[in-house]
Structures are given as structure tokens and as C-alpha cells.
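Peer 1: Generate a structure from the sequence data that follows.
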Amino acid sequence: MKQALLNRFLRYVQFDTQSDASQAGCPSTPGQLALADQLREELIKLGFSQVALSSTGYLTALVPATVEGVPPIGFIAHLDTAPDFSGANVRPQLIENYDGGDIPLGELNRLSPKEFPELDQYLGQTLITTDGTSLLGADDKAGIAEIVTALSTLMQEPGSLHGDIYLCFTPDEEIGRGADKFDFETFKAEWAYTVDGGELGGLEFENFNAATAVVTAKGNNCHPGSAYGVMVNAQTMAARFHAKMPLGDTPENSQDYAGFFHLAEMKGVTEEAQLTYIIRDFDLDQFEQRKRWLTERVEACNAQLHQGSLSVSITDSYYNMRDQLIPHPHIVDIAKQAMGELGITPKIKPIRGGTDGSRLSYMGLPCPNLFTGGHNFHGKHEFICLESMVKATEVIMAICRLTAKQLKG
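Peer 2: This next block holds a predicted model:
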């Protein structure tokens, strides 16, 4: 199983599936559909049932039940990689029997335990890293490889008892669209698990409430030689607005359950400029308060302007899945027990981000998140431990068995 898992992962990361929020299509990039099509062929060869790939890049399949009366469950991973770092020409490095030293990432970069102390826990294990020119793509091709390996192995086990098990690989999760065209008529699970987490033992059922705010500054352009009393530089207005934001209330200054405002993009010319913020908070009341505060601040700035204007548009992205999972404690309990049976201590912590499961939970499919074994996603320092990937695969299989054992009608 270990070699099959590794081979799959190394094959999947060769596909450039970087998503692109500037593109309106679904999927947003052709590489995602190319990987989905390759996976479709693989699932058919492995004997999965009801394998279907939609024109929008959603790949679904079924492992039929071997015992009746068990609730159908599912596993979900996403095809795309982060839009803000290259996922092309990925050249993975396999570091066997890691000795605790620095790992060169090409000529200019390195993965050092001084900067990344989590490396110390992987002495003697096999690490997969980048070569310093791209991200690795473990987020979330590791999840895909683990689901395919787990369910194909389960199908080959003599006498294995489980209910219907669905899988779905979604496009464009990294740009917040992974649940947009999810087909609930095909994916008939009562609940599911996204396999899209980090280090060994990670089990997450809380995430940020999230919104995007676009602050637009409207100015007035003219020739700079005759600008006196006429020109209103929208870029200057935007810069002054941001300078008065609570600069300590940012991602780089917050952790655990602390929320933040994050300036994700700024662009513009003299006539018009935009500041794009992402707003995050675990507490729904505080989340709403953050949105109100930003709106009121724009209004207060407008009241002080003699020329030009500011406006803000705020769009909610997803909400904390915790409220949707509280009524269904068995979903998380089964995952905890599966890890315990494999000697894994569950590491329960909030997701300082979101997954497809964040939205799917509010669409009627409770969906906590399981670890994949990776670290440092979305950049050149991304790495994953092969032994942790094997454990993630075994946890998926154990969840399927435990669901049948505990919930058979």
C-alpha cells in the first residue's frame, strides 16, 4: 500500500492544477480537468462504481456497501492548488531516513529545522519536498492519493464490512468555489470528511467565518501639470485608509482563535483604486462586528473628505462548520476512535482558514476535516511525510469499518 500511495502522489503532482480566481469558468483552469480525467480512468480500472466526471470538473464515484443498514458516508478532496504560488513543473524530492539536517531546495533555498522546528519529529522517516521552484501540491493531491488508495485497498479486502462510500474530487477549492456546483443527487452520503488537513492526527471541525471586503476609492484624474485643486489621487486615498487600519489585527500577528483583517490585494490608478481585504473570525458575533466596523469606518472617512469618495462591498464566503456538527457528535467521535485504534493522538484545533466542508456543512452535508500529513502549504517550503500519509490512508479505512460496526441498523 505504501508504494502504491507514493506512486499515486508523485504522479498527481505532475499536473499543473493551480486555480485562477480571475477566470469565471468552472473549473477555472484546464489542468484541473486534465487531472480529473486521468483520475476517472484510474477509478474505472480499480473497479469503482458510478464513476462520473462532470463538465465542470467534479469527479464522483462509489464503493458499494458490503453490508446493509449502514449510513452512507463520503470522502472529499480538491484538485486545485493555490493560485498565489506556482504549481507548474513540480519536481519532488524524496528524502529517505531524514537525518535532522537542512534539506536543500535547489541552489538558493533550504528547509531547515531552525526555521521549521516541526522537522524534528520526522527523524528517520521519509519526507517529500519541493525543489524550491514551486509548491509541492500536497494540498490537496495528498488527500486525493490517500482516498483512492484507502478505498481501492478496502475493496480488495476479503470480508470487509462497510456501507456505501462515496468520493468526490472538487475543483477550485482554493478560490472558494469548491462547493458551488456540488452534486448532492449523485453524492448521497449522510455525512463526509474532507481529507485536506495538515500534520499527523489533525482533526478539525471548527473554522473561520469568512468574508471578502473591497474598499473602492474614487478620485479625479487630470494632467499633473494642472492638477492644483483638481486632481484627487484615489491611490493616495486608499493608502491613507489602510494606514489607519488596526495593523496589529492581521494574520501575522494572530493565532489560535484570534480573527483578523488581511489586505490581500491593492491595485489602482489615479482615478480609481481598490483595497481587497479578507475578514476572518471564529465567533459569529465578532465576525459581524468586524464587518460593521469596516463599513462604519468607510462612512466616517467619507464624512471627512472634501473631494473623492470611498465605498465598500462585503461578500460572505463561508461560516464556521462547528454549529452544523454539534448536533451530530458521532461524526467526529468515529474519526477520533479510528485514530485511537491506530495509535494516533487526535490533534483537535480550529482551522485558520476554510475547506469545502465549511460550505458543504451549511448546505446539509456535515463535513469535518482529516489530516493528510503535510506542512507549509502554498509555498516552496511545503513538505509531507510519507509515513503520515500511510496513517491518513489507514484512518480513512478505519472510519469506514467503524461506521459499519457502530451504526449498522
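Peer 1: When you work out contacts or count neighbours from here on, use the C-alpha atoms and nothing else.
Peer 2: Noted.
Peer 1: So for residue 123, what's the nearest residue that isn't a sequence neighbour?
Peer 2: residue 98 (5.2 Å; C-alpha to C-alpha, 6 or more residues apart in numbering).
Peer 1: Equivalent analysis for residue 251, please.
Peer 2: Going by C-alpha to C-alpha, 6+ apart, residue 251 has residue 260 as its nearest residue, at 6.0 Å.
Peer 1: Over to residue 278?
Peer 2: residue 212 (4.6 Å).
Peer 1: Residues touching the helix or strand containing that neighbour, excluding its own?
Peer 2: Applying DSSP states H and E as the criterion places residue 212 in strand 209-218. Here strand 209-218 makes contact (C-alpha atoms under 8 Å, 6 or more residues apart in numbering) with 234-235, 237-238, 271-284, 287, 308-320.
Peer 1: all helices of the stretch 201-350 of the chain, in order?
Peer 2: 234-243, 284-304, 322-325, 329-341 (DSSP state H, counting those that start in this stretch).
Peer 1: Can I get those in TSV including distance to residue 26?
Peer 2: Listed next are those as TSV, based on distance: least, C-alpha to C-alpha, whole Å:
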stretch	distance to residue 26
helix 234-243	32
helix 284-304	29
helix 322-325	27
helix 329-341	30
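Peer 1: The structure of the following sequence is requested for comparison with the preceding one:
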Amino acid sequence: MNKQHIINRFVKYVTIDTESDPNNPAFPSTEKQWDLARVLEKELKEIGMEDVELDENCYLMATLPSNLDYEVPTIGFVAHVDTSPDFTGANVKPQIHENYDGKDIVLNKAENIVLSPDYFDDLLQYKGQTIITTDGTTLLGADDKAGVTEIVSAMEYLVQHPEIKHGKIRICFTPDEEVGKGAHLFDVDKFGAEWAYTMDGSQIGELEYENFNAAGAVITVNGKIVHPGYAKGKMINSMTIASDFINALPANEVPEKTSGYEGFFHLHTMEGKVEQTVLKYIIRDHDMDLFQGRKKLMEETAEKINKKLGKNLIQVEIKDQYFNMKEKVTPVMHIVDIAEEVMKDMGITPLIKPIRGGTDGSQLSYKGLPCPNIFAGGHNFHGRYEYVPVESILKATEVIIGIAQKVAIKFV
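Peer 2: Below is the predicted model:
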């Protein structure tokens, strides 16, 4: 597999701005996602894929036909084209650092932006490898353009090497994953796979089939504004009441103090004046009972404060977002076992752990397409310090090829 060819492909994809927009209900949420989708549509046709179809919602599907003389399950691979709105994805300037020496990487000398293993110690896993970063002023977009690169490259390799036996493979590139809509209009029946894998994980070896149960909560606190000089007994400061609500939730159950299977409440937006304050939370937990308990605690906290105040000043609105795919994947654990076996065959140590977030795969699993998540290779997603080792992209590409081969062997 040609390393420079892979680098060129990845660089081409990340220099196309595809940032999604959480505030736009349109689908896709930004027109610029079409720019990469159309490039991919053309490229898939050029490499020899069949049934290449870009639909009206910016979902791009394609088929690699089976080259077997017997039937095996149709499998799929999925990645998303959009990048996170958390940090700008415009004017990405990739920097390639060959033979990484384990020291600080200066991303931007003028602005003194440094990617340092003293803070990001994962870097030390990749000494001697080729690291791709940005110039420190944008994110990179390895989430998930590394996954897109891997799927396209694996399909290209299989087309060019018909001696490698495989069943029918379906691929799909989705829009708007970063704003939680990536699977909303995904046509599972049209995709036609028995199961699939999202190529959307982080470091080499990651294999995930558990994710958070997720909800969003909007807490609205109403107050009353009067002249502060004459406010005694009359003013109700919504911001003060909101702070009481915040402090009533468990102080240690927040993202910055939890890991592994530990859930949290995350206050991500707060806007307020005396008259009204709005708090926006995300609620996360792997365990369904604990997840339901978290939602109930928020409601009970509001009720207690309202009762103490003698007025219903706090309203709580909670909406579920997605659920733990474990429930849908566990009954078909052979699909995880296949990926694990392929990694071990390649000398990769599988890192089977829960996702502290969600992927398209969680929603797809609940739509009838069981969909574990495999590493795409990147680190430090959604920010200026994002990077990806080229060797990890190569390995992930080989894992896709290996899964295709393994399915052909296992279902003889």
C-alpha cells in the first residue's frame, strides 16, 4: 500500500472545509459538506466502485461486489464527512512531520503553539512515525476524514487486487455526525448490509461496542427585575437561583472528573440576566438505570428549589438523544469478534473499551444495523492540537481489508 498516496488523499480531504452547524435544522446543516461528498462521489466511480449514489440528503453510498462463488453476509463500513463546529475547520494547513523524534512539535512559531508530549503523552507511542498536524489555527479533521480515507483506500486496494477474496461490501459517507444527525436519514434498508463498522475511533487498536446513553436538558430559571436600589423583597435574581441549581448537582460527576464507565452532568452553555437564565446540559451514562436516575435527579432538584422558594421558577425540559449500542450488538457479538481477530492477526493489541460519547453507529444499531466502532487513528479531536499518525491510517485500512477477508473465510 502506497504511503504517499494515502497521505495525498487524506490531505486533499482535510483541506476541504466541511464544518457542520448545530443551529441549522437543514439537512445537511451546511452546504459545504456537499463539496467533499461530490469529490468522493467522483473518486469512488474512478476507483471502480459500483452503485455509487449521492442522495438528496448528502448520504453517499457505494458497492464493492462480491468476488466469491458462494454467499456470505453483506457487510458495511461507514464514516462521516463533516467536522466539528467546536473549532474552525476552514483553511486547514496540514503539516507533515516525518520520523517523529518524541520531542515538542512546533505547530505555529509566530503564535507559540506547541504540540508537546509533556502534555499529550500519547504522542510518544508514535516515535519514528509520520505525524500529520495543522498549523495550530484550525482543527485537522482526522475526525473523521481519516476514516473516509481508510474506507476509500481499502476499497481501491480490493478493486486492484481481485485475488483477495471478499463478499459484497457496502460503504456510506454521512453528513452531520458531529451535530448528532448523522444517522437520522440513513436508509438502512437501501444500504442492505447485515452489519457494519464505523471507522471513527481514535488511537490504534480501539474497538468499541458500548457508548453513552445520552440526553440534553434545558433548565429555564425565571426571575423578576426591579430597580436595585428598591429591590428588597421584590427582585428575584434568576442567575442566583440558577447557581443554586448548578451547585445542587453532584460536584464530582462532571466530564473533567470522570472516566471509563462513569457518567456525568455537563453544563455546556449558560446565558442569563436577572429576568431569566437558561442552562443547557448534556446528561451521559452507560448504565440505563443510572441514566434514568440522572434525569430524575435533575427534575427533583428543580422541584426542591421551587418548593423552597414557594414559586415554580425553574422549568426542566429533557430530551433523549441516543442510547447505548451494547444492547443491540451483544446478541451478534461475532461481529466484534471478527474485528478483534483481524487486529490480533495483524499484531495490533485490541483496546476494547466504552466510548465516552456517541457515534453514528449507536443510532444505526437501533435502526437495525449493528455497528461497532473501529479506530481511525487520530488524537485530540475537535481542537488545534489534533493529529494523526500516517501509520495508524495505514493499519486501519488494512483492518478493513482483513475484515473483508475474514468474513469470506468464516462463512464458507
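Peer 1: care to give me the TM-score?
Peer 2: Once superposed, chain against chain, the TM-score is 0.97 (TM-score structural alignment, normalised by the length of the first structure); 408 aligned residues with a C-alpha RMSD of 1.4 Å.
Peer 1: So the counterpart of the residue nearest to residue 123 of the first structure in the second structure: helix, strand or coil?
Peer 2: Under the alignment (TM-score structural alignment), residue 98 of the first structure pairs with residue 100 in the second structure. Recorded secondary structure, residue 100 of the second structure: coil (DSSP: H, G, I helix; E, B strand; the rest coil).
Peer 1: show me what contacts residue 100 of the second structure?
Peer 2: Here residue 100 of the second structure is in contact with 126, 127, 128, 129, 130, 131 (C-alpha under 8 Å, 6+ apart).
Peer 1: one more time with 7 Å, if that's ok
Peer 2: Shown in contact with residue 100 of the second structure (C-alpha atoms under 7 Å, 6 or more residues apart in numbering): 127, 128, 129, 130, 131.
Peer 1: Neighbour-wise, give me the winner out of those residues.
Peer 2: residue 131 (22 neighbours; other C-alpha atoms under 10 Å).
Peer 1: What is the aligned counterpart of that one in the first structure?
Peer 2: In the first structure, the residue paired with residue 131 of the second structure is residue 127, using TM-score structural alignment.
Peer 1: how close does that match get to residue 115 of the first structure?
Peer 2: Using C-alpha to C-alpha, to the nearest Å, we find residue 127 of the first structure at a distance of 17 Å from residue 115 of the first structure.
Peer 1: Settle this for me: the residue nearest to residue 251 of the first structure is touching residue 253, isn't it.
Peer 2: No - if you go by C-alpha atoms under 7 Å, residue 260 of the first structure and residue 253 don't touch, sitting 8.6 Å apart.
Peer 1: Settle it for me: which of those two has more neighbours?
Peer 2: Set side by side, residue 260 of the first structure and residue 253 show more neighbours around residue 260, with 23 against 11, by other C-alpha under 10 Å.
Peer 1: To which residue of the second structure is that one aligned?
Peer 2: So, by TM-score structural alignment, residue 260 of the first structure is matched to residue 264.
Peer 1: and if you look at residue 187 of the first structure?
Peer 2: Counting by TM-score structural alignment, residue 187 of the first structure corresponds to residue 191 in the second structure.
Peer 1: Give me the spatial nearest neighbour of its match, chain neighbours excluded.
Peer 2: Once flanking residues are discounted, residue 191 of the second structure sits nearest to residue 170: 6.8 Å by C-alpha to C-alpha, 6+ apart.
Peer 1: Could you name the specific helix or strand carrying that neighbour?
Peer 2: Using DSSP H and E, residue 170 of the second structure maps to strand 169-174.
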